[in-house]
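Colleague: Here's my sequence, what's the structure:
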Amino acid sequence: MRLLQVVESAATGVGRHVMDLSGGLLERGDEVVLAYADWRMDRMFAEGLARLEPKGLKAIKLPFSREIGPEDLRSIRALRDLIRTHGPFDAVHGHSSKGGAVARVAARTVPRRLYTPHAYITMAPTIGVRKFRLYRALERYLARLGTGTVCVSHHEKAHAVGTLGIPAPTVHVVHNGVAGPARGDRESIRAELGVQEGDVAFGFVGRLWTQKNPLLAVDAFARLRAVHPEARLLMVGTGDLEDAIRARGVPGVELLGERNGPQTMHAFDAFVLPSDYEGFPYVTLEAMATGVPVISTETGAIGEAVRDGVDGFLVPPGDATALSGAMARLMADPALRARMGASARERAGSFTIDGMVEKIRTLYAG
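Modeller: Next comes the predicted model:
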């Protein structure tokens, strides 16, 4: 098949999804053209381009703006020109809100026009009423221009159908997938980080900003640390809340900055995700694939991967007492950590890149 991927948000989970998908399609003999914006491109996406272009990926930079405005007309014209020049295509797949909008408007001549929201903006709990109504109207209109929506979770599909009014028969669910655990030696990584024998290391990987609510993890850990001085909280990532975390002054909390998150997970005894809201995050699957039990707030589609009491624990968002209690249970019971970690690793095998690619490819084929 000849396939066109369109993405403006070429970073974080969206960018990773596009690269994993494009790589899998190339491996299956498909021709893939990628239209992308480089102004928000992160290191992982750039490395993906460098890896896949020699394998046949044709990557073309397009002018995109993040906000809705007249610049969108320029993006639509540029994509139409690309389709005329490099087409015909069997399917076009737009990713995230801007890529999805431009793709569906510009690619009216392409037989199959798919869109993956990667979490609708209307799912954000902080969105105002007027903005919600505007985006709901836009999503309904754009859905009529496409032939299908590919959600990354059943939670997202329920929002698309029940809240936005997208016709259910056109909405499909394909979960994100991971290749497996990153390479890493537990003992050497723990030694590098100064984790002593007998320490129990809880870990966080992600952006240190409001949506991820890392301060909740710090506050919950503070209660645990008061009872268990051998507890550690290793936080991988950077962001606006770094100073606030330091200001808490909680012993045992260590900000590690930017480093390889999946590799660092080998040092963790448990992974903590304290987010206020989430979609279906890769970071949870990465921790599970590494064999690390997950303690997460029960938000978004987390429960579609993590089974409460089996692969880890799910607690109410914003509840430091419940989060600390779950951490204490794993702190006190090495056998429970091992059992949940083994279960998590097995569960992660249900969410693979190959499975994701095959399901999406079936939708391309119609």
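
Colleague: When you work out contacts or count neighbours from here on, use the C-alpha atoms and nothing else.
Modeller: Fine.

Colleague: did I read that right, A201 in a strand?
Modeller: Yes. Counting by DSSP: H, G, I helix; E, B strand; the rest coil, A201 falls inside a strand.

Colleague: Distance of it relative to R186?
Modeller: 12 Å (Cα to Cα, to the nearest Å).

Colleague: Check H159 too.
Modeller: 40 Å.

Colleague: What of H17?
Modeller: Here H17 is placed at a distance of 27 Å from R186 (Cα to Cα).

Colleague: Over to A101?
Modeller: Going from A101 to R186 by Cα to Cα gives 44 Å.

Colleague: quick one, which of these two is more surrounded?
Modeller: Using other Cα atoms under 10 Å as the criterion, A101 and R186 rank with A101 on top: 24 against 15.

Colleague: where's that one, which helix or strand?
Modeller: Per DSSP states H and E, A101 falls inside helix 96-106.

Colleague: Which other helices and strands does that helix contact?
Modeller: strand 2-7, helix 71-86, strand 91-95, strand 112-116, helix 129-145 (3 or more Cα pairs under 8 Å, 6 or more residues apart in numbering; DSSP states H and E).

Colleague: by how many degrees do it and strand 112-116 diverge?
Modeller: Counting by axes from the mean of the first three to the mean of the last three Cα atoms, to 10 degrees, helix 96-106 lies at 170 degrees to strand 112-116.

Colleague: what's in contact with helix 96-106?
Modeller: 6-9, 14, 66, 72, 75-77, 79-80, 92-94, 113-121, 142, 145-146 (Cα atoms under 8 Å, 6 or more residues apart in numbering).

Colleague: what inclination does that helix have with respect to strand 2-7?
Modeller: Between helix 96-106 and strand 2-7, the angle comes out at 130 degrees (the same axes, to 10 degrees).

Colleague: Here is a second sequence; please produce its structure as well for comparison:
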Amino acid sequence: MLPSPAIHMSLEKMRIKIARIITRMDLGGAQQAVLCLARHLNQNLFEQILITGEGGQLSAELSSIPFVKRYIVPSLSRHVGLGSLLDDLKTIIRIRTILRLEIPQIVHTHTPKAGILGRWAAWLARTPRIIHTFHGFGFSQFHPFWAKRLYVWIERLTGLITTRFIVVSERNRLKGQQYRIFAGAACDLIRSGVDFSTFRNVSGDKSQKKIELDLAPSDRIVGIVAGFKPPKGLHHFVTVAKRISEQRTDIKFLMVGDGELRVQLEEQVHQLQLDSVVKMVGWRRDVPELLEIFDVFLLTSLWEGLPRVLVEAMIVGVPIVATDVDGIAEVIRNGKNGYLVPPGDTAGMAQKLIELLENETLRRQMGATAKSLVQEFSAEKMVEDYTRLYLGLMGDVADLSSFPSQEVPGGKP
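Modeller: Okay, here's the model as predicted:
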């Protein structure tokens, strides 16, 4: 029996209004986590507003969710520099205007740029609870000293107006503490969850999928799914392909994704005469099927939060060779479900890849272990953890457990 109209009215008044802020809805880990929360956070408990930049591969999916109100702020972009200061000021003013209109009880920001601009807009709008999720930091040891110092200073300052922090990995928590970014506010660990159902029972002919990609059915595939951005270290991926192509001719390298570095990477591939070895296929909607044809997943990141794509590869049972940076070591157990190598160590990456590619039994063992380790990273657990966090921030709230729950994907892979 459905609740009466009077109860519905009461429920509307009791629902917690959350405004979530992020830059473009690109096909990245932070954006996929936001999309998952938008779809599956319980409507009986929460009213959701999303403030985003313009465009992105996931933009249409986000706009198709009927119970989430979306505001697009074109000036909210990832670009950082003196030339963007005027746009940044306009963005803060626009977001503040939206927040004053909507009056959310909680503002939750994601990604570095949106995290800084969004939190200051929320502070100016006098939003009582401001939280931010670090899906990785916007700085690393590979940035110039002055740029890193400036970013840390801005994060420390913004931390003073932040109610609660969330990180996706323990290493990110330690890094934030090391740089004194959290400013005394509590910091919780909430993993970025993956919808296991998307990767269950993937059907399809692997040989046919290879032929579709202009690969031979007998080819061994080393692959990556990533945005073509500096943190991913994809020039090392191409260098590893060169090293291995000098030893084996039956191994191909598949790059699924796109981004600002595509032209540079294409030039590198051409200069190293790898046009027949490295294949770039752009962003694809058939990632589960593509992961099925990977023999090994190679992640060459220079810095990270906790990459969801590793969990996706593990669900499918693909062994992994990855760089030992940030939260990656919390996904990969060295020698169990993959191998960890230092960032930039292309010789070490090539060695571990050859070891796996020449040992089918080892690949199967690592793939089976990978499948057994993913439960911590389910979408269901992420939604539950955020629900608990939001309710905790609000203090005592009405018991709405008698109202219909909302199905959340997840479960055992």
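
Colleague: about what we covered before: want to throw the helices and strands packed on helix 96-106 of structure 1 into CSV with mean neighbour count and distance to R28 of structure 1?
Modeller: What follows is those, written out as CSV (neighbours: other Cα atoms under 10 Å; distance: least, Cα to Cα, whole Å):
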stretch, mean neighbour count, distance to R28 of structure 1
strand 2-7, 24, 12
helix 71-86, 16, 20
strand 91-95, 27, 15
strand 112-116, 25, 19
helix 129-145, 15, 28
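
Colleague: possible to save the ones you listed as JSON lines with distance to A344 of structure 1?
Modeller: Listed next are those as JSON lines, based on distance: least, Cα to Cα, whole Å:
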{"stretch": "strand 2-7", "distance to A344 of structure 1": "31"}
{"stretch": "helix 71-86", "distance to A344 of structure 1": "42"}
{"stretch": "strand 91-95", "distance to A344 of structure 1": "29"}
{"stretch": "strand 112-116", "distance to A344 of structure 1": "26"}
{"stretch": "helix 129-145", "distance to A344 of structure 1": "35"}
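
Colleague: mind checking which of those is nearest V272 of structure 1?
Modeller: Nearest to V272 of structure 1 among these is strand 112-116; the distance by Cα to Cα comes to 27.0 Å.

Colleague: how big is the offset of that closest one relative to structure 2?
Modeller: Its matched residues in structure 2 lie on average 1.1 Å from strand 112-116 of structure 1 after superposition (mean Cα distance after the TM-score superposition for structure 1).

Colleague: Aligned to T299 of structure 1, what sits in structure 2?
Modeller: By TM-score structural alignment, T299 of structure 1 lines up with V325 in structure 2.

Colleague: Correct me if wrong: its match contacts W303.
Modeller: Yes. V325 of structure 2 is within contact range of W303, at 5.8 Å (criterion: Cα atoms under 8 Å).

Colleague: So these two - more neighbours on which side?
Modeller: Taking other Cα under 10 Å, V325 of structure 2 and W303 do not tie; W303 has more neighbours (24 against 20).

Colleague: what's the counterpart of that one in structure 1?
Modeller: Aligned partner of W303 of structure 2 by TM-score structural alignment: Y277.

Colleague: and its match, what does it touch?
Modeller: Neighbouring residues of Y277 of structure 1 by Cα under 8 Å, 6+ apart: 124-125, 211-212, 299-300.

Colleague: Just give me the closest of those residues to A107 of structure 1.
Modeller: Of the contacts of Y277 of structure 1, the one sitting nearest to A107 of structure 1 (Cα to Cα) turns out to be A124, at 28.3 Å.

Colleague: does the nearest residue to the closest one once chain neighbours are set aside count as helix, strand or coil?
Modeller: The shortest distance from A124 of structure 1 to any non-neighbouring residue, by Cα to Cα, 6 or more residues apart in numbering, is to Y277 (7.3 Å). Under the three-state scheme (three-state DSSP), Y277 of structure 1 adopts coil.

Colleague: From R28 of structure 1, how far off is Y277 of structure 1?
Modeller: Taken as Cα to Cα, the span from Y277 of structure 1 to R28 of structure 1 is 35 Å.

Colleague: swap in I127 of structure 1?
Modeller: Taking Cα to Cα, one finds I127 of structure 1 at 40 Å from R28 of structure 1.

Colleague: What separation is there between I130 of structure 2 and I106 of structure 2?
Modeller: I130 of structure 2 is 6 Å from I106 of structure 2, by Cα to Cα.

Colleague: hey, where'd the helices end up in structure 1?
Modeller: 12-27, 43-52, 71-86, 96-106, 129-145, 154-158, 186-192, 214-227, 242-248, 261-264, 282-289, 320-332, 334-348, 353-365 (DSSP state H).

Colleague: so of those, which one's packed in deepest?
Modeller: helix 282-289 (a mean of 26; mean count of other Cα atoms under 10 Å).

Colleague: can you list contacts of that one?
Modeller: Against helix 282-289 of structure 1 from outside (Cα under 8 Å, 6+ apart): 13, 176-178, 180-181, 205-206, 262, 265, 271, 273, 293-294, 302, 305, 311, 341, 344-349, 351.

Colleague: any shared contact partners between A201 and R186 of structure 1?
Modeller: With Cα under 8 Å, 6+ apart, A201 of structure 1 and R186 have common neighbours A267.

Colleague: Any idea how far stretch 329-338 of structure 2 is from the middle of the chain?
Modeller: Averaged C-alpha coordinates place stretch 329-338 of structure 2 at 19 Å from its chain's average position (Cα atoms, centre = their mean, to the nearest Å).

Colleague: One more: stretch 71-81 of structure 1?
Modeller: Its chain's C-alpha centre and that of stretch 71-81 of structure 1 lie 27 Å apart, by Cα atoms, centre = their mean.
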